[in-house]
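S.K.: Any chance you can model this:
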Amino acid sequence: MIIFIVAWCLSANICSYLQAYAPTNIAIAWLRTRRGINWAIPAALVVTPGCAWAADALVSILDRGGPPWLGFFAMLCVWNAFKFTLNALITPFRLAVSRQRRRRLKTLLRSQMERGQQPHSRDRSRRLRSGRVALASCRRTGT
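M.R.: Now for the predicted structure:
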């Protein structure tokens, strides 16, 4: 039981470390943000063939009798190509959901402003995060 707990904690720490410091994980995290979502497909079109080419080159070196530890880097290249490809496939759906959510929020805020109601606190925090709607509410109240 203790070995299971130690293994679980160790894998959780390794995962959090890799999420914070591995370059491809940082890139994927940025590509999932609001500013980077438009760059997800072009990035995948560049990175995926590059990683596939690097993996192929490493495997050919391994076939010619290269050091066996290069297999780890070949698998890492394949995994990174898979991550970017999957991110590019998911991006259009995430973008559509984001735009629909933004559109729904704008109509909700517009209807509340037309009725003269104060927006709910949850909507207000969202407005403060998005600059344009926050500016519109500041112009309305005169602050």
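
S.K.: Every contact and neighbour count from this point should use C-alpha atoms.
M.R.: Noted.

S.K.: now the nearest residue to N38 once chain neighbours are set aside: how far from R101?
M.R.: In space, and not counting its chain neighbours, N38 is closest to L31: 7.7 Å by CA to CA, 6 or more residues apart in numbering. Counting by CA to CA, to the nearest Å, the gap from L31 to R101 is 19 Å.

S.K.: So between these two, which is more surrounded?
M.R.: Just comparing L31 and R101: by other CA atoms under 10 Å the higher neighbour count belongs to L31, 21 against 11.

S.K.: doesn't P42 make contact with that one?
M.R.: No - counting by CA atoms under 8 Å, L31 stays clear of P42, with 10.4 Å between them.

S.K.: what about stretch 61-80, how long is it end to end?
M.R.: End-to-end distance of stretch 61-80 (CA to CA): 19 Å.

S.K.: Would you indicate which residues of it are buried?
M.R.: Using 16 or more other CA atoms under 10 Å as the test for burial, stretch 61-80 gives 62, 71, 74, 77-80.

S.K.: Check stretch 82-102 too.
M.R.: Using 16+ other CA under 10 Å as the test for burial, stretch 82-102 gives 82-85, 87-88, 91.

S.K.: here's the other one to compare against:
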Amino acid sequence: MIRLLWTLSNSVRYYFRRYVPSDRLLDTIRTRRGLKWGIPAMLVAVPYLLLANLCTTLLANGGPGWLNLVVLVCVWNSFKFLIAGPVSVVLLVRARIREAIERRPARVSSEMLPGADYSMAEAV
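M.R.: This is a model prediction of the structure:
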């Protein structure tokens, strides 16, 4: 039974990541080239919240009950985009630190001239 639930949840996750536009945009933001767009992508949450507000207003005035699902999806997507901003900043900082560490040995070896004596006596 647990295996069936696990398989079903993986299938749903794959389908959403493949075909739902908000998940595709978030996957693009999580790439190395897209990390710089994390903070501006937080602005995408605003239209979702406005749509959720509109739907709740319609529900309060006697709208159809299926609008509750629209509100749920809009709020969920807005949270995803609001969280994507700070997460992308952390991932960008980690990536830049990793890249600086990888460049460091190459920079040190290119600054040293072959055959030169780099002893402490010459520095004094």
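
S.K.: Kindly provide the TM-score of these chains.
M.R.: Comparison of the two superposed chains (TM-score structural alignment, normalised by the length of structure 2) gives a TM-score of 0.81, and 112 aligned residues with a CA RMSD of 1.7 Å.

S.K.: distance of the residue nearest to N38 of structure 1 from A12 of structure 1?
M.R.: For L31 of structure 1, the distance to A12 of structure 1 equals 23 Å [CA to CA].

S.K.: what do you get for N38 of structure 1?
M.R.: In this view, N38 of structure 1 and A12 of structure 1 are 31 Å apart by CA to CA.

S.K.: okay, these two: which has more neighbours?
M.R.: A side-by-side neighbour count of N38 of structure 1 and A12, using other CA under 10 Å, places N38 first with 15 against 12.

S.K.: In terms of secondary structure, what does the biggest helix by length in structure 1 contact?
M.R.: Ordering each helix of structure 1 by length in residues (DSSP state H) puts helix 70-114 first. If you count contacts as 3 or more CA pairs under 8 Å, 6 or more residues apart in numbering; DSSP states H and E, helix 70-114 of structure 1 packs onto helix 23-31, helix 40-63.

S.K.: quick one: which of those is nearest S111 of structure 1?
M.R.: helix 23-31 (32.6 Å; CA to CA).

S.K.: What range does that closest one cover in structure 2?
M.R.: Aligned by TM-score structural alignment, helix 23-31 of structure 1 falls on residues 21-29 of structure 2.

S.K.: Now the matching stretch: buried residues?
M.R.: For stretch 21-29 of structure 2, the neighbour count (16+ other CA under 10 Å) marks 22-23, 26, 29 as buried.

S.K.: just the residues you listed now: which is nearest L51 of structure 2?
M.R.: Nearest to L51 of structure 2 among the buried residues of stretch 21-29 of structure 2: S22, at 14.8 Å, using CA to CA.

S.K.: need the contact list for that closest one.
M.R.: Applying CA atoms under 8 Å, 6 or more residues apart in numbering to S22 of structure 2 gives the contacts N77.

S.K.: Just give me the residue right at the centre of structure 1.
M.R.: In structure 1, the centroid-proximal residue (CA atoms, centre = their mean) is R32; its distance is 2.6 Å.

S.K.: how far away is it from N87 of structure 1?
M.R.: Per CA to CA, R32 of structure 1 is found 8 Å from N87 of structure 1.

S.K.: any common contacting residues for the two?
M.R.: Common contacts of R32 of structure 1 and N87 (CA under 8 Å, 6+ apart): A40.

S.K.: And N87 of structure 1, what's its match in structure 2?
M.R.: Under the alignment by TM-score structural alignment, N87 of structure 1 pairs with A84 in structure 2.

S.K.: so what's its match closest to, chain neighbours aside?
M.R.: With CA to CA, 6+ apart as the criterion, A84 of structure 2 has its nearest non-adjacent residue at 6.0 Å, and that residue is G38.

S.K.: Could you report the neighbour count for the aligned partner of that neighbour in structure 1?
M.R.: Per TM-score structural alignment, the equivalent position to G38 of structure 2 in structure 1 is A40. A40 of structure 1 sits with 23 neighbouring residues when counted by other CA under 10 Å.

S.K.: Good, wrapping up.
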